[in-house]
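Student: How does the following fold in three dimensions:
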Amino acid sequence: MSRRPFRSGKSYGKLDRDGFIHRSWIKGTGLPDHVFDGRPIIGICNTWSELVTCQFHLRDLAEHVKRGVWEAGGVPIEFPAMSLPETQMRPTAMLFRNLLAMEVEESIRANPIDGVVLLGGCDKTTPGQLMGAASVDLPTMVVSSGPMLNGKYEGRDIGSGTDVWRFSEAVRAGEMTLKEFLGAESSMSRSHGTCNTMGTASTMASLIEALGMSLPQNAALPGVDSRRKALAHLTGRRMVELVEQDIKPSQILTREAFENAILVHAAIGGSTNAVVHLLALAGRVGIDLTLEDFDRLGREVPLLVNLMPSGKYLMEDFCYAGGVPAVLKEMGPVLRREALTVSGHTQGEIADQAQVWNREVIGTMAEPIGPSSGVWVLHGNLCPNGAILKPSAASPELLTHRARAVVFEDIEDYKARIDDPDLPVDETSILVLKGCGPKGYPGMPEVGNMALPPKLLARGVRDMVRISDARMSGTAYGTVILHVSPESEAGGPLALVKTGDTIEFDGPNRRLELLVDEAELARRRAEWEASREPSNFTRGWYRLYIDTVLQADQGADLSFLVGKSSADVTRESH
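Tutor: Next up is the predicted model:
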């Protein structure tokens, strides 16, 4: 079979000393002579780890990718990348998303491979891997690890994260015993795979499909479903074809692809974390994407998917109802149909072949699950560069609210005082948390959905307006204003808020205002600047991150990683 010259031929195709060295060392893994006859080398970037349920089965999936690669005449070579277990890493997995992206980028660029299959799943793993691969722009496909099975507890379904928050509040309110709470622990995570709610992991897997970077049904097939293994096999086979056709991420990740991702994000009631990830990915491939695009495009489609935390069902139900292709079908004329995908088909062609099997899980544009969802992008003197809120997870009666602030200077201050019966708070108050943005924590942790004061929980209060420069878990809910930009650590107005200040939130008009006069704010700023202390982080990744990370409205990528790169290396090996 005649093939065009591949990138890997510069290492494995030379009949000289350098070729001898490259072939000889890789033959130590058991590869025979004849596989170096000009076949494409397919890298399999695997984030397998025993530290995270999400990716525990990726070794097995990698073997199925390899089968497909061999079948199509390629040579699969697996290599590792760091895993980012959301629930395990300290201080927060988001601190290391960009580090993973750098590792993946340099691993792909430096090694003699012609294309890459990305195996990931947990929240920051998927965007980190794709950011790195997109920066190199070799043919790329994604196989997500898939969601875990539905949680089952006392005869009913329970969802990862979402029910954790609900049960925790019930314990703090005295409505659930600690024994009952702990009894749900093993019932919630019954298999390997990502969270079974529409949290960040499932959201990002869905958006990978919407972007066109995976085969159809990648997002919803459970991690333990044999069809995911088959999808991995088919991905390996298709990956060889992509290399032979030289179809790169830059041809898939177009403006139309990002618009589809934002539209699907709104339709599925996706995680707010997707906003920073899509902004960062767009920055890597030179697409001009802004916060305003999320608000504007999100108005085009209502909530079509009835999944926790915005609805009732879980990812296993979403799979059986038709998954992402079914959502694309229901989006109808809103879908950017001509957007190309790695499958070789357009999104319109994929939508045309889809079916909806359960109308309780996936609604229609005419009869949606809920009103226009997505995210609201707020502006005002408290967030000059923007802040976001997920309306489908909020309390309608709080979407317009004016009240006095109760301020926590950082997460330690919050933890120390939130349970204090003397905390000056009532059900109308607005909770404000500082010091949790990209630079401030550092890493922008998922603490924006602050647990409510026990004394209010005891009165039956279940939601309050909460404002911070932090993120929140995609499994969480509440009237939570997030990603306030600039963050307090960067000198944003959030740093100047004090307990007792009046804040006005007007969600329908997208406004967030601190009602303090400019003279007083100027006085507070001078006081704040005079009292600043040097950072405690003086070395290593923390220092590099703090010095170069961008704000949330720009995707929280590192400043020197934004913009197109290439697969070129600066020096040939010797």
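
Student: CA atoms for contacts and neighbours, from now on please.
Tutor: Will do.

Student: Compute the first-to-last residue distance for stretch 447-466.
Tutor: Stretch 447-466 stretches 11 Å from its first residue to its last (CA to CA, to the nearest Å).

Student: another one to check against the first:
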Amino acid sequence: MARDNESSAKRQLRSAQWFGSADKNGFMYRSWMKNQGIPDHEFDGRPIIGICNTWSELTPCNAHFRKIAEHVKKGILEAGGYPVEFPVFSNGESNLRPTAMFTRNLASMDVEEAIRGNPMDGVVLLVGCDKTTPALLMGAASCDIPTIVVTGGPMLNGKHKGQDIGSGTVVWQLSEEVKAGRISIHDFMAAEAGMSRSAGTCNTMGTASTMACMAESLGTSLPHNAAIPAVDSRRYVLAHLSGNRIVDMVHEDLRLSKVLTREAFENAIRTNAAIGGSTNAVIHLKAIAGRMGVELELDDWNRIGRGTPTLVDLQPSGRFLMEEFYYAGGLPAVLRRLGESDRLPHKDALTVNGQSLWDNVKDAPIYNDEVVRTLDNPLVEDGGMCVLRGNLAPRGAVLKPSAASPELMQHRGRAVVFENFDDYKARINDPDLDVDESCVLVLKHCGPRGYHGMAEVGNMGLPAKVLEKGVKDMVRISDARMSGTAYGTVVLHVAPEAAAGGPLAAVRNGDWVELDAYAGKLHLDISDEELQTRLAEADPTAASREIASTGGYRQLYIERVLQADEGCDFDFLVGCRGSEVPRHSH
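Tutor: Reported below is the predicted structural model:
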């Protein structure tokens, strides 16, 4: 009977539609694969596991993935599967211009079609730098086959002048110090070599670490995947075990749709607040949910996340880095703290190891109460993402309270307006700029269409004349994103964006803007009539139309990208299209 069940499982394998027949097509598919030295018995019905690799020397965060892939292969072979590694577009934030967000959807299309069109029964996603995690999960979700995530891990702590420094965060800090005249350019440059001193992603709670935590809290990876340092041998053990597990997932038919449920996303939203995660997670989780057909709205971040304390004391919100986070217990420690205080919404959510999220973490050790704080001693009392609305953001905007200045969470100031990022760069340090620390910096035309890809420029550096006074934060508002490594009282993702005719396009120098993060309010102090008159007089979409006329992927992006509150996916990619095998051509 066991043998009959095994045979039944093998007949159901997706790869059998390529390799399982004794006709002309089966002959050709097997024969072509055999030119790699594959023997007959590898085609006996064992699961074919794809290893989707974002390795690239142009994506330095992922440059060690060849070695990780080898450990995944060992695990797959050990469990009775056959591994096939394949490359996909590697969109690393570190080098790609104008921003890796511009190609997130392109990479997801690459992943989706590679999975659907090739003989694989399950897939291991090798992810790391910021956008590779959402891109690969989006593509895999559209196919819905058994899938497990293996992250490359964060780099070791940076070192400078005998102190730990955080990748990304230290750049923003020291750059402001140079502008303020407190350190020399030589001191600034001296930190460069020490910031990134091993393989891996940013060692702060930037977008890469945030999305690794999101993948783990969603249940798409094994426990501890998010935080093990890239060069720690335990990273390779996890890769090996993930290779083991994906083979079992194929036999169990444990597809992504059974893991990426509405409940899983609610767990992830709560987790993001507890870790002080990046604002970029708002956009990426919405896009992943959209591919899975799960309803997730911007207001869910208020409903589920607000009131959750930030427990992880990590830069840019706090003091420590990802090494300390892992040594303190990693994400399982955070999830245990949430669960023990009844703040984990859905303990029974299924994960890829076949256990519930709570079963995975209920006995997790917690080694350091400074790094992973207790509920009665949080880093921030309410770390849930603030969703703001008002006449300036009718479809919403976001603010990260754990990285903001408490005294600026309620603020009314005079607008200093920059029409685009070039305008900002040209004027921000002009001694004649009419600005002081009470003003509100407003940046337009940097949203999905306006600065194709919605670049991470929303954390505008402060004017030199303000920095020289010792001021370190001002309210900043834009339709852009910001790096998860950045900090400050920064309002982002204003929707609709200026280039889509949103109210942000109407803001003028000298207007008064009111922010009340506690009340979720973002208001431009002019009448509705004046606002409509200003928008009618302008043509805010002209710039994006001009860019679109150049053709190519850029035109596709501008014409079909959704707004920030919708996840910035392409409208034609939303939804799960399944893994039905396309007709063969032989």
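
Student: what's the TM-score for these two chains?
Tutor: Once superposed, the chains reach a TM-score of 0.99 (TM-score structural alignment, normalised by the length of structure 1), with 574 aligned residues with a CA RMSD of 1.1 Å.

Student: Now do the residue minimising distance to the centre of structure 2 against residue 543 of structure 2, distance only.
Tutor: Central residue of structure 2 (CA atoms, centre = their mean): residue 211, 4.3 Å from the mean position. Distance, residue 211 of structure 2 to residue 543 of structure 2, using CA to CA: 32 Å.

Student: Aligned to residue 521 of structure 2, what sits in structure 1?
Tutor: Using TM-score structural alignment, the equivalent of residue 521 of structure 2 in structure 1 is residue 511.

Student: ok, so what distance separates that match from residue 559 of structure 1?
Tutor: Using CA to CA, one gets 28 Å for the distance from residue 511 of structure 1 to residue 559 of structure 1.

Student: When the two are compared, which one has more neighbours?
Tutor: Each of residue 511 of structure 1 and residue 559 has its neighbours counted (other CA atoms under 10 Å); residue 511 has more, 20 against 15.

Student: need the helices for the stretch 1-150 of structure 1, in chain order.
Tutor: Counting by DSSP state H, counting those that start in this stretch, the segments of the stretch 1-150 of structure 1 that form helices are 9-12, 17-27, 58-71, 97-110, 125-136.

Student: so the second one corresponds to what in structure 2?
Tutor: Taken onto structure 2 by TM-score structural alignment, helix 17-27 of structure 1 occupies residues 24-34 there.

Student: buried set for the matching stretch?
Tutor: Across stretch 24-34 of structure 2, burial judged by 16 or more other CA atoms under 10 Å covers 25, 29, 30.

Student: ok, those residues vs residue 14 of structure 2, which is closest?
Tutor: Closest approach between the buried residues of stretch 24-34 of structure 2 and residue 14 of structure 2, by CA to CA: residue 29, at 13.9 Å.

Student: hang on, that closest one packs against residue 18?
Tutor: Yes - taking CA atoms under 8 Å as the definition, residue 29 of structure 2 is a contact partner of residue 18 at 6.3 Å.

Student: how near is residue 262 of structure 1 to residue 180 of structure 1?
Tutor: Per CA to CA, residue 262 of structure 1 is found 39 Å from residue 180 of structure 1.

Student: which of the two has more neighbours?
Tutor: Remark: of residue 262 of structure 1 and residue 180, residue 262 carries more neighbours, 27 against 11, as counted by other CA under 10 Å.

Student: Throw the buried residues of stretch 24-34 of structure 2 into JSON lines and include distance to residue 436 of structure 2, thanks.
Tutor: Formatted as JSON lines, the buried residues of stretch 24-34 of structure 2 follow (distance: CA to CA, whole Å):
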{"residue": "25", "distance to residue 436 of structure 2": "72"}
{"residue": "29", "distance to residue 436 of structure 2": "69"}
{"residue": "30", "distance to residue 436 of structure 2": "70"}
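
Student: Residue in structure 1 paired with residue 131 of structure 2?
Tutor: Mapped onto structure 1 by TM-score structural alignment, residue 131 of structure 2 lines up with residue 124.

Student: Not counting sequence-adjacent ones, nearest residue to its match?
Tutor: Closest residue to residue 124 of structure 1 apart from its sequence neighbours, by CA to CA, 6 or more residues apart in numbering: residue 97 at 5.6 Å.

Student: Now for the one you found: which residues touch it?
Tutor: 84, 124, 125, 127, 128 (CA atoms under 8 Å, 6 or more residues apart in numbering).

Student: Check residue 377 of structure 2 too.
Tutor: residue 311.

Student: Quick one: map it onto structure 1.
Tutor: So residue 377 of structure 2 corresponds to residue 367, using TM-score structural alignment.

Student: swap in residue 229 of structure 2?
Tutor: Residue 229 of structure 2 maps onto residue 222 in structure 1, by TM-score structural alignment.

Student: swap in residue 281 of structure 2?
Tutor: Matched by TM-score structural alignment, residue 281 of structure 2 corresponds to residue 274 in structure 1.

Student: residue contacts, its match?
Tutor: The neighbourhood of residue 274 of structure 1, defined by CA under 8 Å, 6+ apart, consists of 200, 203, 204, 265.

Student: Strands along structure 2, start to end?
Tutor: Remark: strands assigned in structure 2 by DSSP state E are 48-53, 82-87, 122-127, 147-151, 158-160, 163-165, 386-390, 393-399, 410-418, 440-443, 475-478, 490-492, 512-516, 521-524.

Student: Indicate which one of the ones you listed is closest to residue 173 of structure 2.
Tutor: Nearest to residue 173 of structure 2 among the strands of structure 2 is strand 163-165 (10.3 Å), distances taken as CA to CA.

Student: which residues of structure 1 does that closest one align to?
Tutor: Strand 163-165 of structure 2 maps onto residues 156-158 of structure 1, going by TM-score structural alignment.

Student: How about stretch 94-102 of structure 2?
Tutor: Going by TM-score structural alignment: stretch 94-102 of structure 2 matches residues 87-95.

Student: and the matching stretch, which residues are buried?
Tutor: Those buried within stretch 87-95 of structure 1 under the rule 16+ other CA under 10 Å are 92, 93, 94, 95.

Student: Once you drop chain neighbours, what's closest to the third one?
Tutor: Distances taken as CA to CA, 6+ apart put residue 443 closest to residue 94 of structure 1, at 5.4 Å, once the chain neighbours are dropped.

Student: what's the counterpart of the one you found in structure 2?
Tutor: When structure 2 is aligned by TM-score structural alignment, residue 443 of structure 1 is paired with residue 453.

Student: Who are the contact partners of its match?
Tutor: With CA under 8 Å, 6+ apart, residue 453 of structure 2 has these contacts: 98, 99, 100, 101, 102, 103, 447.
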